[in-house]
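Asker: I need the structure of the sequence given here:
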Amino acid sequence: MPSAFRTGTTLVVRICDRWEPREWFALSADPFYRDPEWGRDADLKPSKEGKGTMTQRYSDLAAELDARFPDGYAPGGVSVDDIVQLRLQNTFDTHLDIARAMAKVMRADMAAYDADPSRFTQSLGCWSGFHAQQMIKAVKRLRGTTKGAYVYLSGWMVAGLRNRFGHQPDQSMHEKTAVVDLIEEIYVSLRQADEVAVNDLFKDLKAARETGDAAAEKAAIAALDGFETHVVPIIADIDAGFGNEHATYLLAKAMIQAGACCLQIENQVSDAKQCGHQDGKVTVPREDFIEKLRACRLAFEELGVPDGVIVARTDSLGAGLTQKIPVSQQPGDLASEYIKWLKTEPVDAANPLLDGEVAIKVGGQLVRPVRLANGLFAFKEGSGRARVIEDCIANLTEGGADLLWIETDTPNVKEIASMVAAIRKVVPNAKLTYNNSPSFNWTLNLRKQVRAEWIAEGRIKADAYPDGTALMSASLDDDPLGLEADARLARFQADISAEAGVFHNLITLPTFHLTAKSMDELSRGYFGPDRMKAYVNTVQREEIRRGVSAVRHQHEVGSDLGDAFKEMVSGERALKAGGHGNTMNQFAAE
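Answerer: Just a heads-up that it's a prediction; the model follows:
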């Protein structure tokens, strides 16, 4: 069954198992969305309750205010154009409005992906608003649009880099409010990018009017009317909920109010939570996890975000432990399906039940679940894949999740595709968010895969290339094996989206590693023999040549915004920072 279909001027979209009409929105083709019938601005029209979001247009606002103030000025001598500018710069009234609007963006993107799996979306994990802002600006320079680009908010990076207790591991050892604060900060930064960009467009408009250039004025108005916000969806990591289902609900509400349209929650035990790529992971029974999914859904509904998206993550592939044995009410229920994977020993005369031990009946036989000294129960070895598939089906059918996340130990398209194929036998349109994790040694993994395939196909002998870590050798970079591995890296996201139902590809910790690498690169040169040459070569010259707007750092943080506002209220009396003596003028032509 399709996820959407067009009838006349209406787009009917399937949302949470219901069909809803949407105004069809035509968008000219762009490098990312080649089909003009799909656009991420669809359904973001101004509402009766308040101003719109990214589709608010200069022409409409100017007409509205001209009707109110025919002489061009509001009381106190405030210019109508100045009011229009500030209205346009304020792209959203509240961050809850952002959550509502971005949820619609994600729903439209999900429908577009269902129609064409090549339309997957992407994000990078950001641990500050500035990282997110610069990422989205780069996407806009590259594509001319932000379509398909989100921000991922990683609990790992909050724990490691935004933690008042210091740099801590990904074990829910950071304050709950730190995640909320980062969502808020990211959207403040993205909205400021809007303000700076809109202010620049108004400078063009004013310059055109001052010179009487009608063509330039028309172009400036068209640019303002077509302005696309830097605000994009955030997929926000709520870890395992930081407590029971009520604690999950309270934190979810705070995250949504900060602007999150999408919450990602995992099926680990809150007080024993581990990074998805570490050992010692402990999962909760499926009923417990479904209660937390419901808590997130109720938070979205209470706050008027019916399109809110929930990503249900399962860590069962690498989790060999559970904290408790659920109570089964009848054969085949969620509890019995969870219990059947426990590692057990038979209870009989030769192996009797001792005081303090636990026994359960499985398949009519009394057995003893294997329990560790810490009271945790072990699963059968090799059961992870089957538990993942059952988790995912339950999360979609019983928990109402919208997207799945399967945490894997290696980046293997075929392995993930096989699990998704099993899930889709029950839920045909199941979609994934996939972690293209820095915890994987991508070079080594892909080269191992190529080597193994070539040996299996008879293309090479087993001793043609080294095995293990020797495959990392730089001597293989230009070798056919290295080149083939790199080619697979380049198309990995496209392959996994087409073959394994991955709607969203993200990298959790890129800005952690990028910051470490960049600071190492600059420090080695600056504190070494190159001194200032290191800064210029590795930073400033590249900023200029790539067109990175941050090279004009005063402008980037809103200096021109301040000047523009001073002019609005003070006119010729305004004391401006951007005059002849501003050294940022050295970059004006860049």
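Asker: going forward, measure contacts between C-alpha atoms and count neighbours the same way
Answerer: Noted.
Asker: tell me where the stretch 301-450 of the chain has strands.
Answerer: Using DSSP state E, counting those that start in this stretch, the strands of the stretch 301-450 of the chain run over residues 309-314, 321-322, 344-346, 360-362, 365-369, 377-378, 403-406, 432-435.
Asker: give the other helices and strands that the longest one contacts.
Answerer: Packed against strand 309-314, as judged by 3 or more Cα pairs under 8 Å, 6 or more residues apart in numbering; DSSP states H and E, are the following elements: helix 95-115, strand 262-266, helix 286-302, helix 384-397, strand 403-406.
Asker: and the fourth one, by the same measure?
Answerer: Using 3+ Cα pairs under 8 Å, 6+ apart as the contact criterion, the elements in contact with strand 360-362 are strand 365-369.
Asker: same check, this time on the fifth one
Answerer: Judged by 3+ Cα pairs under 8 Å, 6+ apart, strand 365-369 is in contact with strand 344-346, strand 360-362.
Asker: can you tell me which of these is nearest to A490?
Answerer: Closest approach to A490 among these (Cα to Cα): strand 344-346, 44.6 Å.
Asker: one more, for comparison:
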Amino acid sequence: MLRLRTAHTISSFARTAQRAMSSTALPPHPPSLDEEAAQFEARTKDMEDFFFQPRFEGIKRPYTAASVASKQGTLPVTPLPGSLLADKLFALLKNNAGDGKPVHTMGAIDPVQMTQMARNQEVVYVSGWAASSVLTTGNNEVGPDLGDYPYTTVPNQVHRIFRAQQLHDKKHYDERMTATAEQRAKMPFVDYLRPIIADADTGHGGLSAVMKLTKLFAESGTSAIHLEDQLHGGKKCGHLGGKVLVPTSTHISRLIAARFQLDLMKSTMLLIARTDSESGKLISSNVDVADHEFIVGTTTKGSEPLAQVLSEAEARGATGAEVDRLEKDWTESHEMSTFNQAVEKAIASSSILDKESALKTYLSAVDSKPNSVAREIATDILGEPVFWDWDAPRTREGYYHYTGGVEAAIKRTKAFAPYADLLWLETKSPNLEQAKYFSGKIRVQHPGKLFVYNLSPSFNWSQHGFSDASLKSFVWDLAKEGFVLQLISLAGLHSNAVTTAELSSRFKEDGMLAYVELIQRKEKEIGCDVLTHQKWSGANYIDRILSTVSSGSSSTSAIGKDSTEHSF
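Answerer: This is a model prediction of the structure:
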């Protein structure tokens, strides 16, 4: 009876606490033990309700609502502004995916590009490559995309863009609300509050770093981030060589850590799981069984391990070029393959009569099994062990060789899918058939998942066999295969370069004629609002605020009769 009464009391307190949670007021005195228990019960229930929003359908959390609620602290957890845009992004993606249409956009590197893209693009993309090359914080040391810039860099850029979005939204809203109905009817509506998708690279460290980075993104107004399965410290741009992958389970842990951090904040920011395994040729560890079938070893016996050969060469003073040549010679003189390929070759050269059946039996038996078990099964079938060494080819850094390829990418992406909202296959070429094959394989197991495609300027699009018609339809063809979110990651950077290069060249010879022809007349022709850059920056908007709060005279107005922008 006492237990029932106590439970009833706590439940009553919980209802009171639930109502109190809708208020941001904090009580002046510490709660009683019963009140504290009731508040935690209410908070846990609130988190459970958050977990079961339709927004999170298909998302797996290997932790409880209580484990999140206990880490939130006393302060009420209120939704961040970025969650409003994250929900907007989710609805946009779902609606377009249902219609087989893309949400396609371009990478913006500053507020100018953001405002111009807002007139046509439904989302904004912020690239880590661009951050590394032109936008880094700290000591402003720019360089290639190796993920070695301060982890505050991309969140800061998002914050810059998000703040700019809010300014231009307020400016635009004020223009519309102070206009007459007739004027407003003629005024194009521009939605500046476009969801921002940002590059989180590898997470910039261990799981605590992933959580801190995720928190920064959420607080900065980000609607979605993507995390890739490369090694922090070995990270390369997706279209550079030498990429080092982490074990599948390591990247899953990153995704879980990011989700846990978002749950702590009750943020609906989307997580995108990206894999670079299609072209990845190294992996940091063989600890995960899921990766074993794609690790490369050698069937060549009786030689020193590659790392030892290189270490001895460096010890005797070999040059960098000599070390590179030794590594190349070693790999070329050793027969390299996965263990399954080694077994297939061994069966082909064996005395087994039905070789095709033996291979099929082997492959079926070893599916999802560790290499140690695969070795035992191969020995049973062949009657003797298959020599295969995955340690001998390891690099000086200790990395294992890896096959890469679309099958490896499919297996990894299936493992990532329960923990992510969208899935991204980074490819070495734009290939519609490969994309179709990839999404088809994933959707058998995860039918509701949406996909991301990088329409990368790293591809030489003119050399990939596209006709003008197929180039034009590529984005829409991809969308039909589930690739709803598509982006030209560095379009802003390249367009900036082209415009500046052309203007600089012409200006040197033609002076102001070049500027007027290439810039000012074109701005006016296409209706670019940066033509009147003072107004674009918010001068009119701020001037109206200052006039409101100070009742200033027109002579102090920034947009008075002396403003040169009246000439446009």
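Asker: returning to what we had before: tell me the most buried of the strands of the stretch 301-450 of the first structure?
Answerer: strand 309-314 (a mean of 26; mean count of other Cα atoms under 10 Å).
Asker: which residue numbers in the second structure go with it?
Answerer: For strand 309-314 of the first structure, the aligned range in the second structure is residues 270-275, judged by TM-score structural alignment.
Asker: returning to what we had before: for the helices and strands packed on strand 365-369 of the first structure, give me a markdown table that also has distance to I15 of the first structure.
Answerer: A markdown table is the format used below for those (distance: least, Cα to Cα, whole Å):
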| stretch | distance to I15 of the first structure |
| --- | --- |
| strand 344-346 | 42 |
| strand 360-362 | 39 |
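Asker: which of the ones you listed sits closest to Q554 of the first structure?
Answerer: strand 344-346 (65.3 Å).
Asker: chain center to the closest one, what's the gap?
Answerer: Remark: strand 344-346 of the first structure is offset 43 Å from the chain centroid, using Cα atoms, centre = their mean, to the nearest Å.
Asker: which SS class is G562 of the first structure?
Answerer: helix (DSSP: H, G, I helix; E, B strand; the rest coil).
Asker: give me the number of residues near it?
Answerer: 16 (other Cα atoms under 10 Å).
Asker: matching it against the second structure, which residue comes up?
Answerer: Under TM-score structural alignment, G562 of the first structure pairs with I542 in the second structure.
Asker: same question, E175 of the first structure
Answerer: So, by TM-score structural alignment, E175 of the first structure is matched to P150.
Asker: can you check N244 of the first structure too?
Answerer: By TM-score structural alignment, N244 of the first structure lines up with G206.
Asker: same check, this time on D520 of the first structure
Answerer: For D520 of the first structure, the residue aligned by TM-score structural alignment is A501.
Asker: name the element its match belongs to?
Answerer: Here A501 of the second structure, judged by DSSP states H and E, is contained in helix 491-510.
Asker: by residue count, which helix of the first structure is the longest?
Answerer: helix 176-211 (DSSP state H).
Asker: which bit of the second structure covers stretch 123-131 of the first structure?
Answerer: By TM-score structural alignment, stretch 123-131 of the first structure lines up with residues 105-113 in the second structure.
Asker: setting the sequence-adjacent residues aside, check what's closest to the residue nearest the centre of the second structure.
Answerer: Central residue of the second structure (Cα atoms, centre = their mean): H226, 1.5 Å from the mean position. Nearest in space to H226 of the second structure, with sequence neighbours left out and distances taken as Cα to Cα, 6 or more residues apart in numbering, is I272 at 4.3 Å.
Asker: which residues touch the one you found?
Answerer: A224, I225, H226, L227, A420, D421, L422, L423, W424 (Cα atoms under 8 Å, 6 or more residues apart in numbering).
Asker: so how far is A7 of the second structure from the fifth one?
Answerer: In other words, A420 of the second structure. Going from A420 of the second structure to A7 of the second structure by Cα to Cα, to the nearest Å gives 37 Å.
Asker: between the two, which one's more packed in?
Answerer: Per other Cα under 10 Å, whichever of A420 of the second structure and A7 has more neighbours is A420, with 27 against 14.
Asker: was I right about the more buried one contacting A273?
Answerer: Yes - with contacts counted by Cα atoms under 8 Å, A420 of the second structure reaches A273, the gap being 5.8 Å.
Asker: mutual contacts of the two, please.
Answerer: In contact with both A420 of the second structure and A273: L255, using Cα under 8 Å, 6+ apart.
Asker: could the contacts of I272 of the second structure go into a markdown table alongside distance to N95 of the second structure?
Answerer: Converted to a markdown table, these look like this (distance: Cα to Cα, whole Å):
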| residue | distance to N95 of the second structure |
| --- | --- |
| A224 | 17 |
| I225 | 20 |
| H226 | 21 |
| L227 | 24 |
| A420 | 18 |
| D421 | 15 |
| L422 | 14 |
| L423 | 17 |
| W424 | 19 |
